[in-house]
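K.L.:
can't give you the sequence, but here's the structure:
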């Protein structure tokens, strides 16, 4: 029997000491001193971003008089955040995979070509040669000592190529609904249980938070970031939104047990965390995942990625069923505030009715839409820790900034169909 990989929060909440305010605090409304929930003035934001976010909180939250998105007597306004690069500095999925490779936590598949439907013969050969066939199927691969095996697995994830530079994936997929190397991570944990993945994540999280900012580590012969930090500004924003009565969710293209573990650290429970959901067989993770918007669960064909994030938000938060979940909804069934950092976030962030906060990681389509700011609801903030330098060339919005479903590029268009002019990087 196959069941969705939805997991409880009790053990997770107990394990994470720095979890944010609980549900009771989130519903408490005004602070004890009678003031409306406000963002900390001790944390630095770019430009007028703090003031603009506070304006939305005041308008739609518990201190608002009324409004379609919330306020007194209205439905609770919804806020949704991407995770990696948006709420945290550095990628928590990669941090967990690195830990797993360093501690022999990946189980040998029967054959590598069965892990992903798009894996190339070249990648299949490279993985088989590097990881060998001596380990019985279903037993841990010795990736802590076999650098070649760890290298090939991580290279497929990070570069979508083998160590020799050959393409790791080929075939057809909708480039606005999935990317094979993202789906690859949950598939690598096939045979494990969600509880085991949470255990691995907690260990990786403890190390990443303890490591100093700027630390690096090795996996195989790769040098990768060795630390992760919650952005204090985003943590404070989420806390303030919850205190103001917003219904706060996380939507990520990571692996759900991993994202849930980290999201608990800002007070967002598993019930409000959306990421790639594996299908279980006998309680164990398979290479299949749940579908969205009327699509059956597949092997990575539809994950929370670009249009997939919109679909999952519509389906899971607003109860939109069937193919309609892939479409932008009326204002009454859309999030009020959204935050992201990448092209993977553009659809659900664009759907936000009141504020769209983008953390600048120089991702083309995201920055084209944010800098164009067609309706005045976009806010751009440099990365809160170790921000990137200014991009010297304009973003190619008018020519190649948009990725079509077939993978080709096109101009980035506004809602009215007009192309967005090339944009210069101004918030860095």
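P.N.:
Right, received. Where do you want to start? A quick note: this is a predicted structure, and the numbers were derived from the prediction, not measured.

K.L.:
drop to CA atoms for contacts and neighbour counts, all remaining ones
P.N.:
Fine.

K.L.:
which non-adjacent residue is nearest residue 98?
P.N.:
Spatial nearest neighbour of residue 98, chain neighbours left out: residue 219 (6.2 Å); criterion: C-alpha to C-alpha, 6 or more residues apart in numbering.

K.L.:
hmm, residue 97 and that neighbour touching each other?
P.N.:
No: using C-alpha atoms under 8 Å, residue 219 is not in contact with residue 97, being 9.6 Å away.

K.L.:
between the two, who's got more neighbours?
P.N.:
With neighbours defined as other C-alpha atoms under 10 Å, residue 219 and residue 97 compare such that residue 97 has more, 26 against 20.

K.L.:
after the helix or strand containing that one, which helix or strand is next? Please name it.
P.N.:
Taking DSSP states H and E as the definition, one finds residue 97 inside helix 92-102. Sequence order places helix 121-131 as the next helix or strand after helix 92-102, per DSSP H and E.

K.L.:
pull out the buried positions in that next one.
P.N.:
Using 16 or more other C-alpha atoms under 10 Å as the test for burial, helix 121-131 gives 121-124, 126-128, 130-131.

K.L.:
quick one: it to chain centroid distance?
P.N.:
Distance of helix 121-131 from the chain centroid (C-alpha atoms, centre = their mean, to the nearest Å) equals 29 Å.

K.L.:
one more to weigh against that first structure:
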């Protein structure tokens, strides 16, 4: 990514310092626009450019508020709140077996081999699975969810659109079947307390394995969200974790559940089912699109901008798109590309995302190392020209620009180690 020259950075800082109010008969008085509190953790002129963007919009009085959209896991926090909740469910016997022991009912994409493996490992004649003590059942569930394969190495999911669905992510929401939304939120809240209290680097035992046992909010992202809100932005979270889980965590950065969108289950008699809400041209219960890659675009268009039907799946005119977006993974690429102002990328060495961010064709991409435990430099170039893009059928293809031309391989250049306060809250 090419950084702006020093003069541009100075101009951005100057713009971020004040906004001018319109004259009201007397001499116009400057009104301070909010700026980020600290430079710690911000790479190059990223802070200055974000401050300048806020200054460009902080005195907007007419029309709709400018929209900012954040991914959640590893964008606003370090680690994954969906994972944290799943581990808690297994450690506390909160997964219900499917009716009649037929695991294929938990996901239309579950392979027969995976359904058989789960049926053999987990009892069917119980109200909740005893995964705190039954390590064979816990291990099978953990393997299918975490690696997309059975403990015997068989593929667990197949037959889905790789730009709209990640069945492993969806499966966590589907395994909440039988519980109410309030109960699911309570499980997430209990996992949140444990993971924020655990020391950085902590692990926990699930089944016979050790998994990540801690989560932290990024102080810089809390500050950014608060500053955007103070500057008049309408701030949203859009995540590929279950919505009741995201709702619980989003409150910790001042985002109301009404502004948090995650994977949504359908309900029956007040309880969550193993089927999912649809978006755009996908009906409820078809289970074909979640908040994932192109699915995030659809849910943003539908829930934030009010676009209904198949039109929600398409890129909207600039006036009906987010001004600012932040993400960390290829799962975020579509809604990041849709942002009209700036696109903040936390570098986790994800191929398609880093190909587009480093090429920086329109100068609106900002690359920043993660604020806690940033990745080391990727020594080989990102394979943009060959395999950086995952197509709908799962095949690896070149990353292409809007005009169809191929993005050349990109070097990893934003990688230096940064430090950050680690405050549980």
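P.N.:
Looks like it came in fine. Please read these numbers as outputs of a predicted model, since none were measured by experiment.

K.L.:
aligned to the residue nearest to residue 98 of structure 1, what sits in structure 2?
P.N.:
Residue pairing (TM-score structural alignment): residue 219 of structure 1 is matched to residue 206 of structure 2.

K.L.:
map residue 40 of structure 2 across to structure 1 for me.
P.N.:
By TM-score structural alignment, residue 40 of structure 2 lines up with residue 43.

K.L.:
number of nearby residues for its match?
P.N.:
12.

K.L.:
look at it and give its secondary structure.
P.N.:
coil (DSSP: H, G, I helix; E, B strand; the rest coil).

K.L.:
ok, now how distant is it from residue 91 of structure 1?
P.N.:
Separation of residue 43 of structure 1 from residue 91 of structure 1 (C-alpha to C-alpha, to the nearest Å): 22 Å.

K.L.:
what do you get for residue 356 of structure 1?
P.N.:
Distance, residue 356 of structure 1 to residue 91 of structure 1, by C-alpha to C-alpha: 21 Å.

K.L.:
then residue 155 of structure 1?
P.N.:
Look at residue 155 of structure 1 and residue 91 of structure 1: by C-alpha to C-alpha, they are 15 Å apart.

K.L.:
ok, now which ones touch the residue positioned nearest the centre of structure 1?
P.N.:
For structure 1, the residue nearest the mean C-alpha position is residue 252 (2.6 Å; C-alpha atoms, centre = their mean). By C-alpha atoms under 8 Å, 6 or more residues apart in numbering, the residues touching residue 252 of structure 1 are 82-84, 259, 274-276, 304-305, 309.

K.L.:
now do the helices in structure 1.
P.N.:
For structure 1, helices defined by DSSP state H occupy the ranges 10-15, 23-27, 49-60, 92-102, 121-131, 147-159, 180-188, 194-210, 232-243, 256-263, 307-316, 346-351, 364-372.

K.L.:
dump the ones you listed to a markdown table, plus distance to residue 416 of structure 1.
P.N.:
Output for those, formatted as a markdown table (distance: least, C-alpha to C-alpha, whole Å):
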| stretch | distance to residue 416 of structure 1 |
| --- | --- |
| helix 10-15 | 45 |
| helix 23-27 | 38 |
| helix 49-60 | 25 |
| helix 92-102 | 37 |
| helix 121-131 | 43 |
| helix 147-159 | 36 |
| helix 180-188 | 32 |
| helix 194-210 | 44 |
| helix 232-243 | 31 |
| helix 256-263 | 35 |
| helix 307-316 | 19 |
| helix 346-351 | 14 |
| helix 364-372 | 13 |
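
K.L.:
nearest to residue 141 of structure 1, out of those helices?
P.N.:
helix 121-131 (7.2 Å; C-alpha to C-alpha).

K.L.:
for the residue nearest to residue 208 of structure 2 when sequence neighbours are not counted, give me its contacts.
P.N.:
Closest residue to residue 208 of structure 2 apart from its sequence neighbours, by C-alpha to C-alpha, 6+ apart: residue 135 at 6.0 Å. Taking C-alpha under 8 Å, 6+ apart as the criterion, residue 135 of structure 2 is in contact with 206-208.

K.L.:
which one in structure 1 is aligned with residue 135 of structure 2?
P.N.:
Checking TM-score structural alignment: residue 135 of structure 2 goes with residue 147.

K.L.:
distance check, its match against residue 111 of structure 1.
P.N.:
Taking C-alpha to C-alpha, one finds residue 147 of structure 1 at 20 Å from residue 111 of structure 1.

K.L.:
next: residue 369 of structure 1.
P.N.:
Taken as C-alpha to C-alpha, the span from residue 369 of structure 1 to residue 111 of structure 1 is 42 Å.

K.L.:
of the two, who's got more company?
P.N.:
residue 369 (23 against 12).

K.L.:
that one -> structure 2?
P.N.:
So, by TM-score structural alignment, residue 369 of structure 1 is matched to residue 356.

K.L.:
ok, now residue 84 of structure 1?
P.N.:
Checking TM-score structural alignment: residue 84 of structure 1 goes with residue 73.

K.L.:
tell me how many other residues crowd the residue in structure 2 that residue 409 of structure 1 lines up against.
P.N.:
Using TM-score structural alignment as the criterion, residue 409 of structure 1 maps onto residue 396 of structure 2. Counted with other C-alpha under 10 Å, the neighbours of residue 396 of structure 2 add up to 13.

K.L.:
run through the residues that contact residue 396 of structure 2.
P.N.:
386-390.

K.L.:
buried subset of those residues?
P.N.:
For those, a neighbour count by 16+ other C-alpha under 10 Å gives the buried set as 387-390.

K.L.:
dump those to TSV, plus distance to residue 64 of structure 2.
P.N.:
As requested, these are exported to TSV (distance: C-alpha to C-alpha, whole Å):
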residue	distance to residue 64 of structure 2
387	40
388	36
389	34
390	35
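
K.L.:
look up how far residue 168 of structure 2 lies from residue 35 of structure 2.
P.N.:
39 Å.

K.L.:
then residue 287 of structure 2?
P.N.:
13 Å.

K.L.:
more neighbours, the two?
P.N.:
When neighbours are counted by other C-alpha under 10 Å, residue 287 of structure 2 and residue 168 differ, and residue 287 comes out ahead with 24 against 20.

K.L.:
which one in structure 1 is aligned with that one?
P.N.:
Residue 287 of structure 2 maps onto residue 300 in structure 1, by TM-score structural alignment.

K.L.:
so what's that match up against?
P.N.:
116, 178-180, 183, 288-289.

K.L.:
ok, back up a step: got the contact list for the match of residue 84 of structure 1?
P.N.:
Contacts for residue 73 of structure 2 (C-alpha under 8 Å, 6+ apart) come out as 79-81, 239.

K.L.:
ok, now how distant is it from residue 244 of structure 2?
P.N.:
14 Å.
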